[in-house]
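Trainee: sharing a model prediction with you, sequence too.
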Amino acid sequence: MKEQILILFFVILIEKTTCSFWNEIPPRCIYDRTTLFSCWNTTFTHPIPLFNDLTYTLQNHYVQIRDSYFQLSLNDLFIYVSSNIENLLLINNTFSLLSFNKSEKIYFRLLQSLQIHDNKSLQWFQLNTSYFPQLIKLDLSYNQLTNKKILLFNQQYYPILKYLNLSHNQLESIDNLTGNCLNRIENLILSFNPLKTIINKINQFQSLIFLDLSSTLIKQLFSITLLPRLETFLCCYCQEILIEEYEKFLSNCSQSYNYLILDLTQTNIISLKFFNTYIKCIKDLTFNNQNLIDSISIQDFLFSINLQNIQMQNINKIDYINLNVYDRLKSIDFSYNMNLKYVSLHLMSDYTYLQRLIVSHTTVEDFSVNFNNTIQTFLHIDIIDMSHSRLETLHFLKYLTFYVLDVSYNRLKIIDINQIYFRHGIYELTSMNLLNLSSNEMEFIKINWNNESPHTIDLSQNKLKSIELHGQSTYTLLLNENLNLSLTPITFNIDLPLLQYLDLNSIHIDSLENLIYLHNLSNIHTLLLNNNHLNKKYRTLNWHIFYPWHRTLTHLSLQNISLEKIDSGAYLNDYYHLLTINFYSNNHLICDCTLQPFINWLKTPPPSLIDFYEPLQKVLSINCPIKLFELNCNRGKTKSTLFITFLIIGIFLIILLIIFILLYCYMKQKRSKSYRHMFTDNDLIALTEQNVIQRTDD
């Protein structure tokens, strides 16, 4: 009996252990055994264990629990693992219990970031009395917090708290924020609250660097001297603040230790002249969606010596901008100003270096740079975006260097810039990466760079009829979808000795023989000739037209160009670097033995390169049945070779026979002639008698 009871006890113990919630990771939970433990839509009935075996050890982890159901308090849930969590995220979780023991406290020894979202604030009020000795970032947004409950932040529980996010709550003031660690907080976010005033408490945040009051109902501002360390002030969509309050806020900004970052998107400021008095204090200015009554003249921002970034978007009444540019200015964004027609930059320093200029989606017709106050003759801007505007000329290319210049979707028609010359040794010239002139209505372009030229020039989707380009460092040229452009010496003049990638898709090429006008481009690696309609009498491919590029060509595409036949005698052994050939969509191309050189090329493995780990692969794209690769083209060659061999032997034998016959006839004729003239004894006797008679007569 005792043995049966003992066995039953062990069976029950094993069953309990097997059915335990934490013997394995529950459904809808992820544990990667290294850093992350995440659960969603899960019911928790037991505390989270440490998983004491080496395989499962929750230590220094990121823990997140979403949309789950707790049958125990958070204090009980984390009682074993709280001291090992570094980041904790709790979002929209619910509880079976509505009352909790507030005297329970947990020690979050390593926790650095805590984020809690809860419409009833139940999660936060269970943890707010715990100890957070390493907590730096506390996010209590979306908790429906009101002024009825005190938010206590004492140094005893939050000794190094720096970041406090209270956005998207129901706070009307910050009077309920108490505690002796408020003066240590550096980032305070109060946006999207029905906030009306902060004046009573704001002076307690003496270490504040970042303050966000966006989308609040606040009406009064404070003097910036109350927050001596403040650097960033966001007040987007603050519609209740009058301009006098901004004056009060900035009145003594010169006494501040830092330059300000201001975001005043969609406020009640109606003129930028308001900032002229305080512009020395401003480092970044964002001023979007405003109802300005005037444009920016050269007298505005006259002393913006510390300004680094300026952004003004969606201001309908601004039609011109004359901006004074000092050496600290890095970024200018005037995009989406639909009535902006003219932009001029007036350089006020010899050391100006802009990183970004955005004037896209405007009606700008002209852009210029004024160098009167400097000794410089050119300006470098890393990224220039003037797309979707109304530019009709690019005269500024003569004094502007760039990494990327985008003037696509403008009204460019004729560009004639004879000489663009920059002195040698300018570092920025070596990095002129892209000039995008696509999607205009351009009919003629002539640009002559005397030295460095953009690495990539995009002239696609225009109406080009004639092109003339000269430059020393262009590697890629895109001319696709210029339906009126043909390859003739008169209309196509390109002197780009380093050009490697040439896109001539969908232009007007009626004969591949016209490619001879490209043979001066000796470094072509990739040549795209797709979607060109060849003339009926030029639909036979003469492969030798590509021979000038046999040392460099790697990719050749002849897709959909109405090819019907490939001339016999194609020889590809000299094309050492060729990797892809595309004959696809030439539906009338004859698939016969004229393609045998290309099949042999495909079967020959490409050369191995030491610098590449993966071997190179060849690709041949063609609309032919697979049996083309099994076609025996050598049978006909063997028969013809034998026929020619026998024919040559026969002719040789006939010639040899004729020679023997002629020799025989010649020898026979010679023998008969010798016999007729042979002297006999009778002849000698007759001659002797005649001689005797002649002597007797004498």
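Mentor: Good, I have the coordinates.
Trainee: alpha carbons only for contacts and neighbour counts from here, please
Mentor: Noted.
Trainee: and the helices in the stretch 501-650 of the chain?
Mentor: 596-603, 634-676 (DSSP state H, counting those that start in this stretch).
Trainee: comparison target, given below:
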Amino acid sequence: NLNEIHFQNGMYNLALMDNLNLSHNIIEQINIKWHRESPHTIDLSYNNLKFVYLHGQTTYNLNLSSNYQLTLDNNVQLNLSQLKYIDLSNINFRSFKNVNLFHNLTTIQTLILNNNHLDMKILNWNVFHPMSKYLTHLSLYNMSIEQLEGYLDNQKQLLTIDLYKNNIKCDCSLKTLVKWLNFTSETYKYYDVLKRAVRIKCNIYEVAADDLCDQTSIRISSLTKYLILFIMAILIFVVIIKLINRFIKRLKHRRNNFYHRVYTDADVITLDERNLRENNDE
């Protein structure tokens, strides 16, 4: 087991080293800055890494997998201008939200995030936008993803996506994935689009076919339309009932006033008759 490395000048003078393999140790921190050439391949898998800082100009492959305490926040700082491949499987990665590291991986062609179980089960494709210029292979195997959001229109170079062993629903939310699969050279005039592939536990062509999704959207819009009409009918009915009640109350009020006037006139006539009788008697 190796937990500390001491060189007279660190590793800065090991410029001709092509492969640096420090896997299966108990290293917790690593801080290396190569001023010129750096190893083409660096393997730091199966350690106890909590902090990583790497600076180099010629590192193409980096393996940080199976560092179970490693989080993708400020504890991982990579200044590797030519990095093409990175494996971040089996680390402490819980959410795609605010992953600043992705903004520094603009040259990445292969990104592996397998076996990182997310707390938030939603994946928005837009998080990979900083890597859209070169990203060709994306592996999201067994990450507890349940829902896909966003668009893949800007992923012009992306060829393969691995979504196997996730809990993604086989419904029209996969239409974006189908659209990405069907992109051709005619779609992108200045790109030669190669054959694309996706691995997912679902027959996306059958479930997310255009006609099926369109029919579903039509049914949803029809239901919404009928629901609005139903609510409007109820409101109109309530208004009519209120108007009828108000009219009945006014009618009753008028009748009461009429009966009151008739009663008063009769009283006047009766009083007049009594006065006449009294005068005659006298």
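Mentor: Right, received. Where do you want to start? As the structure is a computational prediction, the values presented were derived from the model and not from experiment.
Trainee: TM between them?
Mentor: Once superposed, chain against chain, the TM-score is 0.69 (TM-score structural alignment, normalised by the length of structure 2); 217 aligned residues with a C-alpha RMSD of 2.6 Å.
Trainee: out of the helices of the stretch 501-650 of structure 1, which comes closest to residue 625 of structure 1?
Mentor: Of all these, it is helix 596-603 that lies closest to residue 625 of structure 1, at 12.7 Å by C-alpha to C-alpha.
Trainee: what sits up against the closest one?
Mentor: Here helix 596-603 of structure 1 makes contact (C-alpha atoms under 8 Å, 6 or more residues apart in numbering) with 570-573, 618-620, 629, 633.
Trainee: out of the helices of the stretch 501-650 of structure 1, which one sits most buried?
Mentor: Ranked by mean neighbour count, the helices of the stretch 501-650 of structure 1 are led by helix 596-603 with a mean of 16 (mean count of other C-alpha atoms under 10 Å).
Trainee: would you check the span in structure 2 matched by that helix?
Mentor: Residues 175-182 of structure 2 are where helix 596-603 of structure 1 aligns, with TM-score structural alignment as the criterion.
Trainee: please apply the same query to stretch 439-455 of structure 1.
Mentor: Counting by TM-score structural alignment, stretch 439-455 of structure 1 sits on residues 24-40 of structure 2.
Trainee: identify each buried residue in the matching stretch, please.
Mentor: 24-28, 30, 33-34, 37-40 (16 or more other C-alpha atoms under 10 Å).
Trainee: about what we covered before: neighbour count added to the contacts of helix 596-603 of structure 1, as CSV?
Mentor: CSV is the format used below for these (neighbours: other C-alpha atoms under 10 Å):
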residue, neighbour count
570, 16
571, 13
572, 17
573, 13
618, 17
619, 13
620, 16
629, 13
633, 14
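Trainee: for those residues, which one is nearest residue 662 of structure 1?
Mentor: Closest to residue 662 of structure 1 out of these is residue 633 (43.9 Å), distances taken as C-alpha to C-alpha.
Trainee: contacting residues for that closest one?
Mentor: 593, 596.
Trainee: quick one: map it onto structure 2.
Mentor: Aligned partner of residue 633 of structure 1 by TM-score structural alignment: residue 213.
Trainee: ok, its match to residue 223 of structure 2 distance?
Mentor: Distance of residue 213 of structure 2 to residue 223 of structure 2, given as C-alpha to C-alpha, to the nearest Å: 15 Å.
Trainee: quick one: closest of the helices of the stretch 501-650 of structure 1 to residue 248 of structure 1.
Mentor: helix 596-603 (77.4 Å).
Trainee: check the mean deviation of the closest one from structure 2.
Mentor: Here helix 596-603 of structure 1, set against structure 2 after superposition, deviates by a mean of 1.1 Å using mean C-alpha distance after the TM-score superposition for structure 1.
Trainee: now the angle from that helix to helix 634-676?
Mentor: In terms of direction (axes from the mean of the first three to the mean of the last three C-alpha atoms, to 10 degrees), helix 596-603 of structure 1 departs from helix 634-676 by 130 degrees.
Trainee: where in structure 2 does stretch 31-43 of structure 1 align, residue-wise?
Mentor: Counting by TM-score structural alignment, stretch 31-43 of structure 1 sits on no residues of structure 2.
Trainee: oh, I was asking about stretch 245-257 of structure 1
Mentor: The alignment of stretch 245-257 of structure 1 onto structure 2 (TM-score structural alignment) finds no residues at all.
Trainee: can you tell me which residues contact residue 620 of structure 1?
Mentor: 580-583, 598, 602.
Trainee: ok, the aligned residue in structure 1 for residue 151 of structure 2 - contacts?
Mentor: In structure 1, residue 151 of structure 2 lines up with residue 571, judged by TM-score structural alignment. Going by C-alpha under 8 Å, 6+ apart, residue 571 of structure 1 touches 543, 597.
Trainee: count the residues that sit near residue 18 of structure 2.
Mentor: As a burial measure, residue 18 of structure 2 scores 14 neighbours (other C-alpha atoms under 10 Å).
Trainee: which one is it nearest to, not counting chain neighbours?
Mentor: Closest residue to residue 18 of structure 2 apart from its sequence neighbours, by C-alpha to C-alpha, 6 or more residues apart in numbering: residue 39 at 4.5 Å.
Trainee: please enumerate the strands of the stretch 401-550 of structure 1.
Mentor: 414-420, 434-436, 444-449, 456-458, 466-470, 476-478, 492-495, 501-503, 526-528, 540-541 (DSSP state E, counting those that start in this stretch).
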